[in-house]
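Asks: Okay, here's the prediction I keep looking at, along with the sequence it came from:
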Amino acid sequence: MDPQWINELIEEIGTDGVTINETALLQHSQDESHHPGVSPDVVASPKNTEQVATILRTASRYGIPVTPYGAGSGLDGGAIPLHNGISLDFTRMDRILHFSPEDMSVTVQPGITRLALNKQINSHGLHFPIDPGADASIGGMTATNASGTTAVRYGSMRDQVLDLEVVLADGRVIHTGSRAKKSSSGYHLNGLFTGSEGTLGIITGITLKLHGTPEHLIAARCTFPSPKACAEAAHLILMSGIPVQRIELVDSESIRQVNAYGQYAFPEEHSLFFEFAGTKGGVEEEASLAEELMKDAGCSHWERAAGSKERSEIWRARHELSYAFSHIPGKKMLGSDVCVPLSHLADLVVHARTLIEGSGLLGGVFGHVGDGNFHTSIVYDPKKPHEREKALHINEELVLKALQSGGTCTGEHGVGIGKKKYQVQEHGEAAAVMASFKHLLDPEGILNPGKIFD
């Protein structure tokens, strides 16, 4: 390997911003996914947009791959540097650049995490609502078009982005929008770069919409005899017009695993979790109406709580679910997601449960049933290749069923490595159009190569 480009990087951004330390290389070789890690040649940690542009100009000149790295919490290999090169770590770019409470907007660097952002803005009566579960970086959430438990009310990252500052492969810096709440001017570049997973440009600034903090919150939980009954009950809530803030399904196997993990005693039945937010009177009325609807639908174990500690306890089984599956000694977890039209959700959830039970593997089905997005967590023994193959087969069968139902291969995890092979099947001729955008903006193919498209 010609070290000249590494020497140039060190000269341009300093020894504190470039490392070939083995521990750092190992850390940046993988994310939270099941995909095998690949070490970069160097880790570069820029402080600002100018340094990112400098890194990309150098990478372009030498043809060096560049893979962005945020919090490393991705679930489909988006941050793995498949072709080595530079892992672009945004840990040092974690500041709020402009906060305008009166405009209900904020501009941040990509390395700030969602919890750190909310900690700084909550005292102004504002919050950023997108919650993918992990304390992901805002840059990573934008790159994957993340959503999470609040998507039923607030949508995804794409719905929250007003403007992006993006460094292109050749070092040019562009803005994709403005601080205005809407625009009819030009092509919708916000939508193009949000969800592009670092394959079209490197995001160095994100201007986001903010929302008022609700006056009152109520959490609730109930159980049903089957996953299908849960999904149908969730659809009933949505059809009623109740503006629920969160509505989540967790199947009985997942509850059982959470109980074993935390030594809890939650009812080991298929469960729905709710959160209602707004004014005190309105929320109390919405929660009461939801209770009436759920009991008419045949639920059991209805619980509700308004205090913060009690709300956390009700939601504990949902919040600790991923840890319960991923911390089984000697096992690995393969997590995946699909999203389908609401009318197909119940059938897909049943299909997922049937596939897992037929495989003989331990696994759970859960997700954001308010918008048709659900997940599977499947546990396998890494020393037994046939178990991993079974887990991958379940994932593939679910994706194919989702596509047949008019859905998508991923609702929020991103394409990364694992969902590349479904792009043509899902998008048809539009996949070629997307590939042409990639070639136009990154003709040398240095930006996160091997992701979304080969």
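Replies: Received it, and whenever you're ready, just let me know what you need. Residues are numbered from 1 along each chain as shown.

Asks: contacts and neighbour counts: CA atoms only from here.
Replies: Will do.

Asks: Let me see the ranges of the helices in the stretch 251-400 of the chain.
Replies: Secondary structure of the stretch 251-400 of the chain by DSSP state H, counting those that start in this stretch: the helices cover 252-262, 280-296, 308-319, 321-326, 342-359, 385-404.

Asks: what's the most buried one of these?
Replies: When neighbours are counted by mean count of other Cα atoms under 10 Å, the highest per-stretch mean among the helices of the stretch 251-400 of the chain falls to helix 252-262, a mean of 20.

Asks: Packing partners of that helix?
Replies: When contacts are defined as 3 or more Cα pairs under 8 Å, 6 or more residues apart in numbering; DSSP states H and E, helix 252-262 packs onto strand 270-278, helix 308-319, helix 321-326, strand 362-368.

Asks: switch the cut-off to 7 Å
Replies: Taking 3 or more Cα pairs under 7 Å, 6 or more residues apart in numbering; DSSP states H and E as contact, the helices and strands that helix 252-262 lies on are helix 321-326.

Asks: dropping in the other structure now:
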Amino acid sequence: MEAMWDAQGSAGNADGGAQELIDALERVVPGRVLWHAADTSEYSHDRSHHGWAPATAVVRATSTEEVAAAVQVCRAARVPVIARGTGTGLEGGANAVPGAVEPATGIAAQRSRAVIIDLRGMNRILRIDPDSADATVEAGVLRSELNPVLAVHGLQFVAGPGVDASIGGMAATRASGTNAVKYGTMAENVRGLTVVMADGAVVKTGGRARKSSAGYDLTHLFIGSEGTLGIITELTLKLAPTPEGRTLTVLSFPSVDAAARVVQRCLQAGVDLARAELLDTAQIAAINAYSHTDFREASTLFVELSGEARSLEGQAARLDAIADAQGLLERRRIDPADQERVWQVRHDALPAAQALRPDSYTWSTDVCVPIAHLAQCITETQADIESSGLLAPIAGHVGDGNFHLAFVLANGDDAERQRAAALYRRMIRRALSFGGTCTGEHGIGEGKMSDLIDEHPTGVPVMRAIKRALDPEGLLNPGKMVDLRGD
């Protein structure tokens, strides 16, 4: 498809065609359009190592109507549109592409044709119904903003990663995080959506009812679609009661295998795990250095139990017995006043890993496998890391069979990057051979498109057909999820 304009002008100036687009955007979202490369660069990439280029313009929307109007302007100009929340993704899902770029530095060589629609200004909590345990929010609301308001009603929104991502971005990537073992992913915690389609039309999906058999499940079609089918602007959320009590125990083991098997045995025995996080020795060492903690440098579990206070003691006793049977090295009960601080230490695992090595960047990736294969999958991945000579700490949501590997790579070292790529491919193939998936929660973005084909060779053509049906001109977040040139 021929573009109606070209945005390959200088870093600080738009060319004539791009200026017409910018002027049109200014008319529908006055005073909130950025177009200088120095300004748009901040919005043009996520936290991943994948390539990006400064977007031609950024629209800072504050309503569904403004998003729809901006999409209509871009469609008329045949300009790609990328929705963006907080930019915390790890697979380039919100990156502006194409553009020649050095992955280690993120320095872009040319402008991207895309327009970014920044949803952070859509940050209103529209409705809370404590009796129905649901709420409706705009896409830019952060979980850290929502939960203090919900706490007044004895409620919480539990889905989402450790980073403070936007609710809309979490739905777009089908995020999960540490609470998923008990409460599920975003897919289980969203009841309805408002979505702006590729032509600017506004569609509402789902509703507030706890169940429905009304037609195609459009809500779950858009959840996890990474902005390639539509732009999520509002969400109706399922809420959970705040638990009466919580315990957090840090357990050290002689091996990752032993730690993973503790979680497997707990699930088999019906221990009500709220969170179960595994960190290998390299990751614990990184955390100790970065967060000034003194955890034993061994394969470690952070295990949280939650529920009625009278049941927690019995649950903890069952956890202790299972841990002892797997060769427990050390047990540390965390004081309730320190629990949030310790969980923040866990959430800081990625920056802690990068801090192990100066002048480096991280390539963070994840896989997910059936629980029965988790110990073997992690152990074999650790062996690959050791033989490769790479620095790559492991952390994982082991209650779900999901683990993350963070390559810490030297800037500009192509040989090291190639070794990491080879190890990454082995990890993906191993996960798929166990009946797992190439990504438990990071998403596909631009980084895992070929892995998606390996995982779902018969499903990807169906995904392409859906993409073509809903976005026939291919303007919504192009170059992500599925490659329309592939068939």
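Replies: Received the coordinates, thanks. Note that this is a predicted model, so its numbers are computed, not measured.

Asks: Give me the TM-score for this pair.
Replies: Taking TM-score structural alignment, normalised by the length of the first structure as the basis, the two superposed chains have a TM-score of 0.97; 452 aligned residues with a Cα RMSD of 1.3 Å.

Asks: Which of the helices of the stretch 251-400 of the first structure sits closest to residue 151 of the first structure?
Replies: Closest of the helices of the stretch 251-400 of the first structure to residue 151 of the first structure is helix 342-359, at 13.7 Å (criterion: Cα to Cα).

Asks: Which stretch of the second structure lines up against the closest one?
Replies: Alignment note (TM-score structural alignment): helix 342-359 of the first structure is matched to residues 371-388 of the second structure.

Asks: The matching stretch vs the first structure, average distance?
Replies: Here stretch 371-388 of the second structure is compared with the first structure after superposition; its mean distance to the aligned residues, by mean Cα distance after the TM-score superposition for the first structure, is 1.1 Å.

Asks: excluding its backbone neighbours, what's nearest residue 251 of the first structure?
Replies: Spatial nearest neighbour of residue 251 of the first structure, chain neighbours left out: residue 270 (4.3 Å); criterion: Cα to Cα, 6 or more residues apart in numbering.

Asks: Next: residue 315 of the first structure.
Replies: Of all residues beyond its chain neighbours, the one nearest residue 315 of the first structure is residue 273 (7.0 Å), with distances taken as Cα to Cα, 6+ apart.

Asks: What is the neighbour count of the one you found?
Replies: Applying the criterion other Cα atoms under 10 Å, we find 24 residues in the vicinity of residue 273 of the first structure.

Asks: ok, it to residue 375 of the first structure distance?
Replies: Counting by Cα to Cα, to the nearest Å, the gap between residue 273 of the first structure and residue 375 of the first structure amounts to 15 Å.

Asks: now residue 184 of the first structure
Replies: 35 Å.

Asks: Residue 386 of the first structure too?
Replies: As judged by Cα to Cα, residue 386 of the first structure and residue 375 of the first structure stand 22 Å apart.

Asks: one step back: residue 184 and residue 375 of the first structure: which has the busier surroundings?
Replies: residue 375 (25 against 6).

Asks: aligned partner of the more buried one in the second structure?
Replies: Under the alignment defined by TM-score structural alignment, residue 375 of the first structure is paired with residue 404 of the second structure.

Asks: Its match touches residue 363, doesn't it?
Replies: No: with contact taken as Cα atoms under 7 Å, residue 404 of the second structure and residue 363 are classed as non-touching, separated by 10.3 Å.

Asks: Please enumerate the helices of the stretch 1-150 of the second structure.
Replies: With DSSP H, counting those that start in this stretch as the criterion, the stretch 1-150 of the second structure has helices spanning 16-28, 37-40, 64-76, 143-151.

Asks: residue range for the second one in the first structure?
Replies: Going back to what we said before, that points to helix 37-40 of the second structure. Counting by TM-score structural alignment, helix 37-40 of the second structure falls onto residues 22-25 of the first structure.

Asks: which one is the aligned partner of residue 260 of the first structure in the second structure nearest to, not counting chain neighbours?
Replies: Under the alignment (TM-score structural alignment), residue 260 of the first structure maps onto residue 289 of the second structure. Excluding its sequence neighbours, the residue lying closest to residue 289 of the second structure (Cα to Cα, 6+ apart) is residue 352, at 7.6 Å.

Asks: Map the one you found onto the first structure.
Replies: Matched to the first structure by TM-score structural alignment, residue 352 of the second structure sits across from residue 324.

Asks: just to revisit the earlier point, translate the residue nearest to residue 315 of the first structure into the numbering of the second structure.
Replies: Using TM-score structural alignment, residue 273 of the first structure lines up with residue 302 in the second structure.

Asks: Quick check: that match vs residue 408 of the second structure, distance?
Replies: Using Cα to Cα, which is the criterion applied here, residue 302 of the second structure is 23 Å from residue 408 of the second structure.

Asks: List the contacts of residue 240 of the second structure.
Replies: By Cα atoms under 7 Å, 6 or more residues apart in numbering, the residues touching residue 240 of the second structure are 133, 155, 156, 157.

Asks: So which of the residues you listed sit within strands?
Replies: 155, 156 (DSSP state E).

Asks: Look up which helix or strand residue 444 of the first structure falls in, please.
Replies: No secondary structure element spans residue 444 of the first structure, as it lies outside all helices and strands (assigned by DSSP states H and E).

Asks: And for it, nearest residue in space, chain neighbours not counted?
Replies: For residue 444 of the first structure, ignoring the flanking residues on the chain, the nearest one in space by Cα to Cα, 6+ apart is residue 63 at 7.0 Å.

Asks: Aligned counterpart of that neighbour in the second structure, please.
Replies: For residue 63 of the first structure, the aligned position in the second structure is occupied by residue 78, per TM-score structural alignment.
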